[in-house]
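**Q** Turn this into a structure:
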Amino acid sequence: MNAPWSSWLHEYMHKCRSGEILVGQELMQMFDILDELLHDPDIRFDPEDANKRIKFIEEKCRHFEAPYAGKPFKLELFQKAFVTALHAFKMFEEEISKWVRLFQDVLFLVGRKNGKTPLIGGLNLAEFFCGPEGIKILCSSNDYEQAALMFDAINAMREESPSLEKVTRKNLTGIYFGNPKRRTKKSKFSYRNKGHIKKISAKTGAKEGRNIAVGAADEVHEMKDNSGVMPIRQSLSTQDEPLYYELTTEGFTNDGYLDGRMVEARQVLNRELHRPRWLVWIYTQDSEQEVWQDERTWVKSNPGLGTIKKWSFLRTMVEESKTNKATRIFVLAKDFNIKQNNAAAWLTADEITNQDDVPFDLEKMRGRIAIGGVDLSKSGDLACARALFLMGGKKYTVSQYFIPESKLSQLSKEDLEKYKSWIREGRMTVSDGNENDFRLVTQWFVKLVKSYGIRFLKIGYDKWSAIYWVKEMEDAGFDMVRVAQDWAPMSEPMKLVEADLRSNLIYYNNDNLDKFCLENTAITVNSKMEQMPIKVQGKDDRKIDGAVTLIICYRAYIDNRSDFVRLSA
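**A** Okay, here's the model as predicted:
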């Protein structure tokens, strides 16, 4: 530590306040709270426990992944400051008549690839060795695979250190003290110590009844509610100095568990909510605009930028986000901790309207090969069928919509006039009663074959399709392929549709009904950067079936590209 600083926390706060290190306003608010604690006569500041854990990590732990595999785990200043803030503040606990760690609850939010999982993993390993005998630690996440990341990080650091490995062992259930070759040893680091480190997911049953000292929940942004974390927090209730970590980036789950926690965290920072034992350590941008206008501000949500995380990587991602909607949503949430609506509009008006779209009719497609797509949706809703053609490097598409008569009576006056207009124009076929007559969909495809000599290579259909209708189509000679409306099947074709619309490579006569569906379509992104179409938030009555059929057609096109291109030549 560099003089004259009395702790890593003091040095970090000074450099942040002087502007030498850029951090967001929300972390600055936490610094103000810590400053008040430093002057509170009822609170002691003693960095000894923090320094002990920092020393343990730097001297005993080693990295296990490229490009740092085998190298000592040297903590950055921001990491040392965090450890100090967590462990140095002490309060006198009347119930047990002793001084204990002030902070028991931690929210650590930082952009991805800034070393949060290895850091908390290292802290857990340090707690395992530096904490009291019999300490039990639990690594948790929304799924078992994510929980395993932290557990595996802890175990890999343990295995990299000969001195740590010599006094511990790992089996299928967890990490324990005691070397099988030294069973007679009786020290703290022997079989006598019944402490352990285990992993668990939010989906694992029988979470109640545990008695742990440290619980760490990774990537809580994926949790819809607190059912995965409350049993863990309750399991800490018997400890004198319980410690519960939540480490995460922002996510895409609307009204999920993290959303509620972030509301409360910001109330704490704004002095609207009193939670004196909660350390809110969050790295956030002050606005989205600064992300695009000044790359120097990127360190506000990425404190490890330039040392842990590569500038070149983030620059590439930001550049890609300027032209790819899914990447933009993902990068803003995961790299800059800017919460993204999981139903953000997919396309702009300019992208939807094809400026080069020269009107065409089916006569132009006579005798050509096509790929079909169908979104039958639920029986009482709008359905759509589509044919996609390839000609001169461009894609041409025609569609037909279907609706039950009873559905018309449920429309608003404004929408009813539009629907009646589409019915008069022949763009929408009405079925009697409360259900779509799927035979009308079959008749539309058969008409294209018989009246225009169009041949269908494949016809994709969605998961709502009736079994009997699929059989009817197959009996009519069509080759049907299932396209589930899920992340993996829909992501790639949705990206290609967006790119082709932007490049004016899709011709659809700028049809008002197709345009209506495209305008209503939103994009949602998951943690794997996969995307799916959904309705624009707040517009549940709007229809996206036309956009879905276009994406389904593109899925069948991608899977049969070679044959389709050859037959379309």
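
**Q** Only C-alpha atoms from now on, for both contacts and neighbour counts.
**A** Noted.

**Q** Distance-wise, check residue 545 relative to residue 384.
**A** 6 Å (C-alpha to C-alpha, to the nearest Å).

**Q** higher neighbour count, these two?
**A** Counted by other C-alpha atoms under 10 Å, residue 545 and residue 384 do not tie: residue 545 has more neighbours, with 28 against 25.

**Q** How many residues are close by residue 269?
**A** 22.

**Q** do residue 449 as well
**A** Neighbours around residue 449, by other C-alpha under 10 Å: 17.

**Q** Helices of the stretch 401-550 of the chain, residue ranges please.
**A** For the stretch 401-550 of the chain, the helices defined by DSSP state H, counting those that start in this stretch cover 405-408, 413-424, 438-452, 467-475, 487-502, 512-520, 545-559.

**Q** how far out from the middle of the chain is the third one?
**A** Relative to the chain's own centre, helix 438-452 is displaced by 42 Å; criterion: C-alpha atoms, centre = their mean, to the nearest Å.

**Q** Run the angle between that helix and helix 467-475 for me.
**A** 20 degrees (axes from the mean of the first three to the mean of the last three C-alpha atoms, to 10 degrees).

**Q** And helix 438-452, what does it pack against?
**A** Secondary-structure packing of helix 438-452 (3 or more C-alpha pairs under 8 Å, 6 or more residues apart in numbering; DSSP states H and E): helix 467-475.

**Q** Proceed likewise with the subsequent sequence, for comparison:
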Amino acid sequence: MARETRPTDYPKLKNYQPTRFMLPTSHYDKTKADRAVAFIENLCHTKGKWAGKRFWLLPWQEQLIRDIFGIVKSDGNRQFRTAFVEICKKVGKSELAAAIALYLLYADNEPSAEVYGAAADRQQASIVFDVARQMVEMSPALMKRSKLMSATKRIVNYGNAGFYQVLSAEVGSKHGFSISGLVFDEIHTQPNRQLYDVLTKYSSDARQNPLHFIITTAGNDRHSIAFELHTKAVDILEGRRVDPTFYPVVYGLKDDEDWEDEANWYKVNPSLGYTVDIERLRDAYREAKQNPADEITFKWLRMNMWVSSTTSWIPDAIFMKGSEPIDMRLLEGRDCYAGLDLSSTGDITALVLIFPPRNSDEKHILVPYFWVPEETIPQRVKANSVPYDVWEKQGHLLATEGNVIHYDFIQKFICDLGEKYHILEIAVDRWNATQMIQNLEGAGFTMVPFGQGFASMSTPTKEFYRLLMEGQIIHAGHPVLRWMAGNVVIETDAAENIKVTKAKSKEKIDGIVASIMALDRCIRNQGETQGSVYDERGLLVF
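**A** Model prediction:
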């Protein structure tokens, strides 16, 4: 074992006080807490400048270890069966999780211990395992008792006939385990709750003293098992819920807290100044101020905030630059272009008109229309907590009778719009739109099939963002379009072409897709007489 002493400038927990969530019938067993702390602090770090040095626990880590392992019930077993730790990147999560896994395997006095590592996939779960394996390799005392099986991601402890095993993500093969310890890494990446339920609900019933240690950063899916656990942890911390078996730790900013205030950086980064360098964080902050995608990443990974998506493309502040009101009467008879994104029969259909500026003092004016089946509105509100019902009452969302979209209704609506505005072209995705294209062409409209790949979408997508950034698109802050703008995620190919992607966006973005298609036709037709902006400026690269 390493023998160096704690550096004098390295902080140590002072005046430990057990968590306020300790039951009146529980007590703090200092001997058990000291045992856990001593075991971990005799392990060694495996990464960066700390590699090979003893794992001196930071105050927040020692508080956690003493609470989890030292607070016991009258029968001597731990009060907490689940520990949920949500914290930002680069604070030593993998090292702490690996150390706890090893304690559960070697020092928890559990006969035939079965400790498992789980994550979204086996590769992710292997990150903590590989740290644990290196810790064992650097500990002669543990190596004498162990067999390391790197190929199968398994560590065997001969002393208690136990093992630590990495799991794959397949749910069907996880029944029948007798789990004494579980380390669940980055649960925010789980596609559903099935693996979590299988590993935590019944697989530890045969154990008297199991521990499920869940450690993760925040995520972007507020309908996930991770956000469910986050909400439970916050509710316990703020006194709205009680669960004496659940230990909550959440280091993260709330939506209304100032992510630009350095004081808050220390609040959410308890390792700041030690495993996290303040100057690195300042560099990341400066990048975040210059690029919207970097801002989202900074909030997510550095401030541990639940963001709408990891690569959210249109920040609300940028979208709302175009929130000035529109006098619809002044648009009557004007030239415009349209983008039509037809939904499947049960989903949202979007039509967007864009009116080009007539001179250098004017801006593009964008007018969206949305349709949804009337009978699906209550279900949508309940399932997604999105105010479709309010939007429908306010006139921002149009409902068609029944539980499917009626294309005949939309076709007539477009024909009526054609009487009011001079619609020069309608760009439409060819998928699912053949009959509509034929019908509208028969009504006298010029229909332009528009692909959804990089070749068609990249240039107008970049132009759309540029115009939003410069406040050159007016949309009156339309609430449905605003919501959709916040949902947009983009994909990038090797040539740095971009496109919005419905597959990766967590919620609906149909209005943004229709807007981009309409803008493409608008600018290309402007270019026929005055030279395309694409030719003058070239492609934007984000």
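
**Q** After superposition, what's the TM-score here?
**A** Counting by TM-score structural alignment, normalised by the length of structure 2, the TM-score of this superposition works out to 0.65. Behind it: 480 aligned residues with a C-alpha RMSD of 5.9 Å.

**Q** and for residue 545 and residue 384 of structure 1, which residues touch both?
**A** residue 375 (C-alpha atoms under 8 Å, 6 or more residues apart in numbering).

**Q** which residue lines up with residue 310 of structure 1 in structure 2?
**A** Counting by TM-score structural alignment, residue 310 of structure 1 corresponds to residue 277 in structure 2.

**Q** what about that match, how many neighbours?
**A** By other C-alpha under 10 Å, neighbour count at residue 277 of structure 2 equals 12.

**Q** most packed of the helices of the stretch 401-550 of structure 1?
**A** helix 545-559 (a mean of 25; mean count of other C-alpha atoms under 10 Å).

**Q** Now find how far off-centre that helix is within its chain.
**A** 24 Å.

**Q** What segments of the stretch 201-350 of structure 1 are helices?
**A** 230-234, 257-269, 289-293, 311-321, 325-334, 349-352.

**Q** what's around the residue nearest to residue 498 of structure 1 when sequence neighbours are not counted, how many residues?
**A** Leaving aside its sequence neighbours, residue 498 of structure 1 sits nearest to residue 347 (C-alpha to C-alpha, 6 or more residues apart in numbering; 7.4 Å). Per other C-alpha under 10 Å, the neighbour tally for residue 347 of structure 1 reads 19.

**Q** Repeat that for the one 3 residues further on.
**A** When neighbours are defined as other C-alpha under 10 Å, residue 350 of structure 1 has 10 of them.

**Q** Distance of it relative to residue 518 of structure 1?
**A** 12 Å.

**Q** quick revisit: mind checking which of the helices of the stretch 401-550 of structure 1 is nearest residue 171 of structure 1?
**A** Smallest distance to residue 171 of structure 1 across the helices of the stretch 401-550 of structure 1 (C-alpha to C-alpha): 34.5 Å, for helix 487-502.

**Q** From the helices of the stretch 201-350 of structure 1, pick the one with the highest average neighbour count.
**A** helix 325-334 (a mean of 22).

**Q** got the angle between that one and helix 311-321?
**A** Using the same axes, to 10 degrees: helix 325-334 of structure 1 against helix 311-321 is 130 degrees.

**Q** mean shift of helix 325-334 of structure 1 relative to structure 2?
**A** Aligned to structure 2 and superposed, helix 325-334 of structure 1 gives a mean residue distance of 4.5 Å (mean C-alpha distance after the TM-score superposition for structure 1).

**Q** For that helix, what is the distance to the chain centroid?
**A** Distance, centroid of helix 325-334 of structure 1 to centroid of chain: 9 Å (C-alpha atoms, centre = their mean).

**Q** which residues does residue 209 of structure 2 contact?
**A** Counted by C-alpha under 8 Å, 6+ apart, residue 209 of structure 2 has contacts 77-78, 81, 180.

**Q** between the residues you listed, which is nearest residue 498 of structure 2?
**A** residue 81 (45.8 Å).

**Q** The closest one pairs with which position in structure 1?
**A** Following TM-score structural alignment, the counterpart assigned to residue 81 of structure 2 within structure 1 is residue 104.

**Q** could you list every residue that touches the residue nearest to its match when sequence neighbours are not counted?
**A** The shortest distance from residue 104 of structure 1 to any non-neighbouring residue, by C-alpha to C-alpha, 6+ apart, is to residue 243 (4.7 Å). Each residue near residue 243 of structure 1 by C-alpha under 8 Å, 6+ apart is listed here: 103-106, 213-215, 236.

**Q** Map residue 243 of structure 1 across to structure 2 for me.
**A** So, by TM-score structural alignment, residue 243 of structure 1 is matched to residue 211.

**Q** for residue 44 of structure 1, same thing?
**A** Per TM-score structural alignment, residue 44 of structure 1 is aligned with residue 29.

**Q** Surely that match and residue 70 touch.
**A** Yes: contact criterion C-alpha atoms under 8 Å: residue 29 of structure 2 and residue 70 qualify, at 5.0 Å.

**Q** Compare those two (neighbour count), which wins?
**A** Neighbour comparison, residue 29 of structure 2 and residue 70: the larger count goes to residue 70, with 26 against 17 (by other C-alpha under 10 Å).

**Q** Need the counterpart of that one in structure 1.
**A** Match for residue 70 of structure 2 (TM-score structural alignment): residue 88.

**Q** Break down the stretch 1-150 of structure 2 into its helices, ranges please.
**A** 30-41, 59-70, 93-106, 122-137, 140-143.

**Q** would you turn those into CSV with distance to residue 299 of structure 2?
**A** Shown next, in CSV, are the helices of the stretch 1-150 of structure 2 (distance: least, C-alpha to C-alpha, whole Å):
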stretch, distance to residue 299 of structure 2
helix 30-41, 31
helix 59-70, 21
helix 93-106, 18
helix 122-137, 22
helix 140-143, 40
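
**Q** Burial-wise, tell me which of those helices comes out on top.
**A** helix 93-106 (a mean of 24).

**Q** can you list contacts of that one?
**A** Contacts for helix 93-106 of structure 2 (C-alpha under 8 Å, 6+ apart): 36, 39-40, 43, 45-46, 61, 110, 113-115, 127-129, 131-132, 157, 159-160, 162-164, 180-183, 213, 215.

**Q** how big is the offset of it relative to structure 1?
**A** Mean for helix 93-106 of structure 2 is 2.1 Å (mean C-alpha distance after the TM-score superposition for structure 1).

**Q** The residue nearest to residue 498 of structure 1 reaches residue 520, doesn't it?
**A** No: checked against C-alpha under 8 Å, the pair residue 347 of structure 1 and residue 520 is beyond contact range at 9.2 Å.
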